[in-house]
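Student: below are the sequence and a predicted model; questions follow.
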Amino acid sequence: MKEMVLASRNKHKLEEIGDILKEFNINIKSLDEVGLGNLEVVEDGETFEENSMKKAVEVMSRINAVVIADDSGLEVDALDNRPGVYSARFAGENATDEDNNKKLIEMLEDEENRKARFVSVISVAFPDGRKFHVRGECVGEIGYEKRGKSGFGYDPLFIVDGYDKTFAELGSDIKNKISHRANALVKLREKLAELL
């Protein structure tokens, strides 16, 4: 296997996954590079596992190549693990990061339990029918106000266990070593080492 396709147009994800899998000498291509730049897979699953596998299988069925897809988001204990798969559209269909953060702060206003985790599920689908997924988590809690300038999404509110800083204060170098996606990518590398 010389190449894989990432079911994403996100250049940052492409670099991150490419970097982690470089030991396998695999060329990672984006949807744009395989002519599927306009493909929109409806993420209607109830779990990160369902959504990421749906993306992987749908893209794989169109191009007959090994496909990697991920789905990720934030789970907050006091909100019964919401926003979960709705993390990007927590405050509505066209919500901005600002809208989502504001809603989260409001919903947790009188809440003492602020435990939360970022989750990343990466699925892989092979043309021969094999498929698997791995799950990575990063545990922390939700702050009372936004702090920090780097990152995106809920990063300014998420205070990582073991650090007294939000993801947005830690910066991408540290975040990329300890994040939910970093943890999932380590498991992905281990699983691919078994299969390849």
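Tutor: Looks like it came in fine.
Student: hey, let's count contacts and neighbours off CA atoms from now on
Tutor: OK.
Student: can you pull out the strands in the protein?
Tutor: Listed in chain order, the strands found in the chain under DSSP state E are 3-6, 27-29, 66-76, 82-83, 115-125, 131-142, 158-160.
Student: name the helices or strands packed onto the last one?
Tutor: Counting contacts by 3 or more Cα pairs under 8 Å, 6 or more residues apart in numbering; DSSP states H and E, strand 158-160 packs against strand 131-142, helix 167-170.
Student: structure two is appended below for comparative analysis:
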Amino acid sequence: MHSLKAGEKLVLATHNAGKYRENAELLAPYGLEVLSAGDLGLPEPEETGDSFVANAVLKAKAACEATGLPAIADDSGLDVPALDGQPGIYTARWAGPGRDFMVAMERVHRELGDSPDRRGIFVCNLSVVWPDGQTASFEGRLEGTLVWPVRGDRGFGFDPMFQPKGFDITFGEMDPAKKHAMSHRALAFAQLSEALLEPA
């Protein structure tokens, strides 16, 4: 398997500023030159995969082919067991065309109704694709409770609704550095860094 070395250029295949910021911060200690698909004006590929890993590979492959550089894509979402795993890979779509996650959180709350099972699992798949076609994928999962009403205005997406297991505050109320250290993205990234990265 290839590795990623200090000084190399790498594309983060996302147009989501929150995801770009979190992933760029995680990559910072490794001395990589991190570019954003959004800043490069790359088109967003349609997410036609049937799993987090399929969509992550699809996005990374599109960015890699467009730039000739290794690319990392993150496909993540909220898996709600009481809703048969929804919204899952359709998490962003639940927020509607304006990507208004208040709409998405209200929908989850409404569809849960009076279900006693308020578990939510944040899932993040990080996939890397190199120009020669080699791929590597890593997945992190973090369980928590879905609270209502939502609390906090930090983070993005479902963060104000998600109270990680063992905590009494939501990601929306948590210091960003603390969230970054324990999130589903951090768990996936820990696997990726151990396999592919060397500190600068």
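Tutor: Thanks, I have it. All values derive from a computational prediction rather than experimental measurement.
Student: follow-up on the earlier one: give me whichever of the helices and strands packed on strand 158-160 of the first structure is most buried.
Tutor: The highest mean neighbour count among these, using mean count of other Cα atoms under 10 Å, belongs to helix 167-170: a mean of 23.
Student: show me the helices in the second structure, by range?
Tutor: Per DSSP state H, the second structure has helices spanning 17-27, 52-67, 91-94, 101-112, 176-182, 184-196. These are given in chain order.
Student: would you format those as TSV with distance to Pro149 of the second structure and mean neighbour count included?
Tutor: Listed next are the helices of the second structure as TSV, based on distance: least, Cα to Cα, whole Å; neighbours: other Cα atoms under 10 Å:
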stretch	distance to Pro149 of the second structure	mean neighbour count
helix 17-27	23	17
helix 52-67	28	23
helix 91-94	18	19
helix 101-112	9	17
helix 176-182	20	14
helix 184-196	23	19
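Student: how close does the residue positioned nearest the centre of the second structure get to Gly133 of the second structure?
Tutor: With distances taken as Cα atoms, centre = their mean, the residue of the second structure nearest its centroid is Ser76 (3.9 Å). Noted for Ser76 of the second structure: a distance of 22 Å to Gly133 of the second structure, by Cα to Cα, to the nearest Å.
Student: likewise for Ala195 of the second structure?
Tutor: 18 Å.
Student: same check, this time on Leu32 of the second structure
Tutor: With Cα to Cα as the criterion, Leu32 of the second structure and Gly133 of the second structure are 20 Å apart.
Student: so the two - more neighbours on which side?
Tutor: For the pair Leu32 of the second structure and Gly133, the greater number of neighbours falls to Leu32 (20 against 11), based on other Cα atoms under 10 Å.
Student: and the more buried one, what's its match in the first structure?
Tutor: Under the alignment (TM-score structural alignment), Leu32 of the second structure pairs with Ile26 in the first structure.
Student: give the contact list for that match.
Tutor: Counting by Cα atoms under 8 Å, 6 or more residues apart in numbering, Ile26 of the first structure touches Met1, Lys2, Glu3, Met4, Gly18.
Student: try 10 Å this time
Tutor: For Ile26 of the first structure, the contacting residues are Met1, Lys2, Glu3, Met4, Val5, Gly18, taking Cα atoms under 10 Å, 6 or more residues apart in numbering as the criterion.
Student: okay but the last one is in contact with Asn27, surely?
Tutor: So the one you mean is Gly18 of the first structure. Yes - contact criterion Cα atoms under 10 Å: Gly18 of the first structure and Asn27 qualify, at 7.4 Å.
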